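Chemist: with the sequence up front, the predicted model follows.
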Amino acid sequence: MEKKRILYVSQEITPYLPESPISKLSQDLPTLMNEAGHEVRIFMPRFGCINERRHQLHEVIRLSGMNLIVNDMDQPLIIKVASIPTSRIQVYFIDNEEYFKRKATLTDDKGDLFADNDERSLFFCRGVLETVKKLGWKPDVIHAHGWMTSMLPIYLKKNFADDPIFEDSKLVYSLYNNEFSGSLSEDMAKKIKLNEGEKCVETISTPDFMNLNKIAIEHSDAVTVGTEGVSEDLKAHATDRGLPLLDVVSDEERSQAYQEFYQEILVEESVA
């Protein structure tokens, strides 16, 4: 596989958050691709429980300062950066006082989802795309991990598809068995503000775990399975649409399997 630019977007990555199937794979994959000679960037939310001093985060003034409108409110976008110690890969953090200052990730101390997780997801996904534009860094592949990134595919396809930075980018979405009970705010579909109106977001009229993953699949170019135990319905949602699907692979096979998978979707586009 020729050298490519690969953008990883994840809701959690080690060592900044505790190890989990998502956070581990979200560090392992970029590390493997970096070792294989590809150019890699990573984005994640700057949750308030991340220790900035320990991990040496610092603000990137030239990338900060933009305001994103979410639910008719201006929300300042702050960008911070650090490097993974073992690989020196740059990690960009999407930050905002309203959404990410609290000392928790997605649930409160009772285990309940935060009421504004819908807006946090929208802000995060838009913030990633706006920041990559500002960087002027054109990714060949964008690989999203975790349901908090589920709005990234639809934003890319509906609001950023004609942007020169993203016009050739292919979107890969990873499925995990990190299901939550209940749903995000039922107003989420109205808050997305797509260029094509709301019909394409009918899937998340009830934004529960399954529907968030389904809408991500519907606007992705390919799907991978990050862990065992992922819903067969979600896998079928991808294959029924003719999307390439890479199931769980072993640690030993991961580098080659993912490089071949990325190459497959990039070649399909060039042939088409």
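Modeler: Perfect, thanks for sending it. Residues are numbered from 1 along each chain as shown.
Chemist: can we go C-alpha only for contacts and neighbour counts from here?
Modeler: Noted.
Chemist: I figured Glu228 hits Val248, correct?
Modeler: Yes - assessed by Cα atoms under 8 Å, Glu228 is found in contact with Val248 at 6.8 Å.
Chemist: which helix or which strand is home to the closest residue to Val249 other than its chain neighbours?
Modeler: Excluding the flanking residues, the one nearest Val249 by Cα to Cα, 6 or more residues apart in numbering is Ala257, at 7.5 Å. Under the criterion of DSSP states H and E, Ala257 resides in helix 254-271.
Chemist: this is the comparison structure:
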Amino acid sequence: MKILYATSEAVPFCKTGGLADVSGSLPAAVAAEGVQMAVVLPLYQRVREQFGKELEYLSYDYVNLAWRRCYCGLFRLLRDGVTYYFLDNEQYFNRRNLYGYMDDGERFGFFSRAVVRMLPHMAFWPDVIHCNDWQTALIPIYLKDDGVREARYRSIRTVMTIHNIEYQGRYGTEVVGDLFGLDHGWVDDGTIMMDGDVNLLKASILCTDAVTAVSPSYAEELKYAFFAHGMESVMRRCAYKLSGVLNGIDMKRYDPAKDKYLTANYTAEHLAGKAKDKAELQRMMALREEPDTPILAVVSRLVPHKGLDLIKEVFHDIMELPVQMVVLGQGDQQYQDFFAWAQTQYPGRMAVRLDYNEALSMAIYGGADLFLMPSKSEPCGLSQMIAMRYGTVPIVRETGGLKDTVQPYESWRDTGNGFTFAAYNSGDMLFVIRQAVGLYWDYGDQFRRLQQRCMAGDFSWKRSAGEYLRIYRSVTGQPGPAIPKEEPETKGAAAPAALGETPAEQEAPPKKEEEPEPMSETEDSPEMAGKPDQLKLVGKPDQPKLAAKPDQPKLGAKPDQPKLAGKPDQPKLVGKPDQPKLEEGTAQPAAKKTAARKVTQKKGPADQKEKSADKAKE
């Protein structure tokens, strides 16, 4: 099986967020399962500058995008068992940043178009193209559009992963033909339209063969308006092909025992190095060097859905606790202004860096004691996994991937790997922060065990790779590895007869001649109540099926007895007219155990007279 992973960013080449971490780790994990894996992404300026000498030039072609005819160069790089293809166009990608330009729609429209048209030059014809977010959302659409005219594209299946549904690729209707080169029919039938706008992500979800979200909880949340940003109806409509696969992290890259950014390395069994990293972090951030004071850390983009409003509401209450606080990130100006002001209010106890620095972020993960993520929504989240990997206990809101990865601490049985709260409420957040700080101060041994459980968690990509491999097989119809069939145990008992098999077809056990004939169960048996057509066969392999004889009356039905109303073929099982009912708890008289007689003979008049005489004596 061949998989082409299309993404707009991937570590170590280029990164702005969690998508790059996923794109840099998942393909290698899937390739380790024996799948041919390739990744295609734009050739950005920073990629050319850092990896230009390693790139191998393959070919070039011209890609038609509406009325434009655009140059596209193709480069290749082999790394960790994965082939990376880079699509070059300096007009679109030779820029300092990855996103944030007025022509982003045109830039990634070109990228999606080039992925499809450059396939013949890659010498890698995929069975599946795995797309990610709106930047690659046009790929399934172009495949279907081109597949009408070229049969070779019809064999390719597509998977779309939603990393954050908030970003959907929305534009005015005029761009369909002029910018993307699509027929207006995509607008007329509503495929590419959503609330009066062109919506690339919506069209891709409808056209792709499978849709995945980056955690099971997020996949369920996308069906509700609070999380889906207007796309809940589309997600419910496509629920049959939606699944959630939890992301992982690179366990080798994020390893406190080998991390080059740490002052001292450490393991779960020997945490002494973490104390040294804490002291170094306090010096770096100009905090008071207090080894026994817990450090509460926030490493995040400073945007609303990260739950920063909750921190603002109870910030002074947090700082009343015996705790120090560190914040690293950049984003909306309102949050940058707030944290810059907060630092001035608590010198020596509050430290802020309004940028993103990988070395500093790893120093924070290694040196902090608690990690705060009160997100309003969090599709998966990698920061909480990295924090746990470094023994920094997470405090999270139960949403998306945070709910799937952090289990609440329970002191009464000493379980869990973090602290959680469910409602988006600053009071609930403050409550669990107080719990965490209290555990650190008052129960050091339990807190250390909690750290060790965090570090013991398996957040590797192997599990996620297996889930994606199952999805690839389901959309392509290719079988997975053969599973050996377990033989049923037959010791001491014969295999049960198939449904509808007659007694003569069953292998009967040998019957001793001197053994008395066992009693068969008739309709008088209480075990047979409610089962009029089922006879329990006991040791009679040669007994024919009673219902198979058309001239044989049903048990208990006299020739002159009318059939029961509404149940023409069903005899009344209890309370026959000529047989008194037994009181509960009364033993069956021996004289009445004549039901064991073979019932192959018809009852004659003599039998009727004898029965009447017996009844009169009673």
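Modeler: That came in fine, so what should we check first? None of these values were measured; they are calculated from a predicted model.
Chemist: TM-score for these two?
Modeler: Here the TM-score for the pair of chains, by TM-score structural alignment, normalised by the length of structure 1, is 0.81; 253 aligned residues with a Cα RMSD of 2.9 Å.
Chemist: can you verify Val327 of structure 2 is assigned to a helix?
Modeler: No - assignment of Val327 of structure 2 by DSSP: H, G, I helix; E, B strand; the rest coil gives strand, placing it outside any helix.
Chemist: identify the residues contacting it.
Modeler: The neighbours of Val327 of structure 2, taking Cα atoms under 8 Å, 6 or more residues apart in numbering as the test, are 297-299, 339, 351-353.
Chemist: stretch 95-103 of structure 1 corresponds to what range in structure 2?
Modeler: Stretch 95-103 of structure 1 corresponds to residues 88-96 in structure 2, going by TM-score structural alignment.
Chemist: buried residues in the matching stretch?
Modeler: Neighbour-count burial for stretch 88-96 of structure 2, counted by 16 or more other Cα atoms under 10 Å, picks out 88-89, 92-94.
Chemist: Lys138 of structure 1 contacts Ile165, correct?
Modeler: Yes - the pair Lys138 of structure 1 and Ile165 qualifies as a contact (Cα under 8 Å) at a distance of 4.8 Å.
Chemist: residues of stretch 111-128 of structure 2 that come out buried?
Modeler: For stretch 111-128 of structure 2, burial by neighbour count (16+ other Cα under 10 Å) applies to 111-118, 122, 125-128.
Chemist: what's the answer for stretch 439-446 of structure 2, then?
Modeler: By 16+ other Cα under 10 Å, the buried positions in stretch 439-446 of structure 2 come out as 439-440.
Chemist: in structure 1, which residue range corresponds to it?
Modeler: For stretch 439-446 of structure 2, there is no aligned range in structure 1, judged by TM-score structural alignment.
Chemist: same question, stretch 70-77 of structure 2
Modeler: Structural correspondence for stretch 70-77 of structure 2: residues 75-82 of structure 1, per TM-score structural alignment.
Chemist: residue contacts, the residue mapped onto Pro15 of structure 1 from structure 2?
Modeler: Alignment of Pro15 of structure 1 against structure 2 is given by TM-score structural alignment, with Pro12 as its counterpart. Listed by Cα under 8 Å, 6+ apart, the contact partners of Pro12 of structure 2 are Gly24.
Chemist: surely Pro12 of structure 2 is within a strand?
Modeler: No - per three-state DSSP, Pro12 of structure 2 lies outside any strand segment and is coil.
Chemist: find me the equivalent region of stretch 386-394 of structure 2 in structure 1.
Modeler: With TM-score structural alignment applied, stretch 386-394 of structure 2 matches no range in structure 1.
Chemist: actually, stretch 21-35 of structure 2.
Modeler: Aligned by TM-score structural alignment, stretch 21-35 of structure 2 falls on residues 24-38 of structure 1.
Chemist: give me the contact list for that stretch.
Modeler: So stretch 24-38 of structure 1 is in contact with 3-6, 8, 10, 12-14, 39-42, 87, 89, 145, 226, 254-255, 259, going by Cα under 8 Å, 6+ apart.
Chemist: of those residues, select the buried ones using a ChimeraX command.
Modeler: With 16+ other Cα under 10 Å as the burial test, the buried ones among those are selected in ChimeraX as follows:
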select :4,5,6,8,10,12,13,14,39,40,41,42,89,145,226,254,255,259
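Chemist: what's the first-to-last distance across stretch 11-24 of structure 2?
Modeler: 5 Å (Cα to Cα, to the nearest Å).
Chemist: where do the helices sit along structure 1?
Modeler: When assigned using DSSP state H, the helices of structure 1 occupy the ranges 21-35, 52-55, 97-100, 117-135, 152-159, 188-191, 209-218, 232-239, 254-271.
Chemist: now those helices as a markdown table including distance to Met66 of structure 1?
Modeler: Converted to a markdown table, the helices of structure 1 look like this (distance: least, Cα to Cα, whole Å):
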| stretch | distance to Met66 of structure 1 |
| --- | --- |
| helix 21-35 | 27 |
| helix 52-55 | 22 |
| helix 97-100 | 14 |
| helix 117-135 | 9 |
| helix 152-159 | 17 |
| helix 188-191 | 19 |
| helix 209-218 | 26 |
| helix 232-239 | 35 |
| helix 254-271 | 32 |
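Chemist: to Leu77 of structure 1, which of those helices lies closest?
Modeler: Leu77 of structure 1 sits nearest to helix 117-135 of all the helices of structure 1, at 6.9 Å, using Cα to Cα.
Chemist: mean distance, that closest one to its aligned residues in structure 2?
Modeler: Helix 117-135 of structure 1, aligned to structure 2 and superposed, deviates on average by 1.3 Å (mean Cα distance after the TM-score superposition for structure 1).
Chemist: which strands and helices sit next to that helix?
Modeler: The contact analysis (3 or more Cα pairs under 8 Å, 6 or more residues apart in numbering; DSSP states H and E) places helix 117-135 of structure 1 against strand 67-70, strand 90-95, helix 97-100, helix 152-159, helix 188-191.
Chemist: count of neighbours near the nearest residue to Met1 of structure 2 once chain neighbours are set aside?
Modeler: Nearest non-adjacent residue to Met1 of structure 2, counting by Cα to Cα, 6+ apart: Val35, 5.7 Å away. Other residues lying near Val35 of structure 2 total 16 when counted by other Cα atoms under 10 Å.
Chemist: and Val35 of structure 2, how far is that from Leu78 of structure 2?
Modeler: Distance of Val35 of structure 2 to Leu78 of structure 2, computed by Cα to Cα: 15 Å.
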